[in-house]
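K.L.:
Following is a predicted model, sequence given first.
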Amino acid sequence: MIEPGKDKKRAGRDAPVKAAFDPNGPIGRKLKSFYDVIETEPVPDRLLDLLEKLDEAERRAKSGS
């Protein structure tokens, strides 16, 4: 019987998957840089208006029940 860590065929396949989900790997660093840019952008007025309408609808639903 071959131990899981000693199976050469499986070891090669699992490495790229682990690297893709590594938050400190190249993909993780790139995603973090995109997030940092987006985080500093202002919220569009259209989205703020929609959120205000949603809040208003929720307040009406609570007072009407």
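P.N.:
Looks like it arrived, so ask away. Residues are numbered from 1 along each chain as shown.

K.L.:
all contacts plus neighbour counts: C-alpha atoms, from now on.
P.N.:
Fine.

K.L.:
all helices of the protein, in order?
P.N.:
Listed in chain order, the helices of the chain (DSSP state H) span 8-20, 26-40, 45-64.

K.L.:
try it against this one:
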Amino acid sequence: MIEPSKDKRRGSGNAPAKAAFDPNGPVGRKLKSFYDVIETEPVPDRLLDLLEKLDEAERKASGDP
């Protein structure tokens, strides 16, 4: 039986993990393209309304008019 640390076919073990988190790698480029599309979409009115209600509640809680 071959010990995992001695098995040359496996490589370092960290290379695939590093490649997956490389911002210039294929996964990073694909994620960037998804985020670029989302970034150009307008903020939904419902979310804007909720944020306004949150701001109002925080102003009331802090005593600001």
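P.N.:
Nice, I can see it. It should be emphasised that the depicted structure is a prediction, and the values quoted were computed from it without experimental measurement.

K.L.:
Next, the TM-score between them, please.
P.N.:
Superposed pair, TM-score by TM-score structural alignment, normalised by the length of structure 1: 0.79. Supporting alignment: 58 aligned residues with a Cα RMSD of 2.0 Å.

K.L.:
need the helices of structure 1 in CSV with mean neighbour count, can you?
P.N.:
As requested, these are exported to CSV (neighbours: other Cα atoms under 10 Å):
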stretch, mean neighbour count
helix 8-20, 11
helix 26-40, 12
helix 45-64, 10
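
K.L.:
number of nearby residues for Pro23 of structure 2?
P.N.:
Using other Cα atoms under 10 Å, Pro23 of structure 2 is surrounded by 14 other residues.

K.L.:
so who does it touch?
P.N.:
Going by Cα atoms under 8 Å, 6 or more residues apart in numbering, Pro23 of structure 2 touches Arg29.
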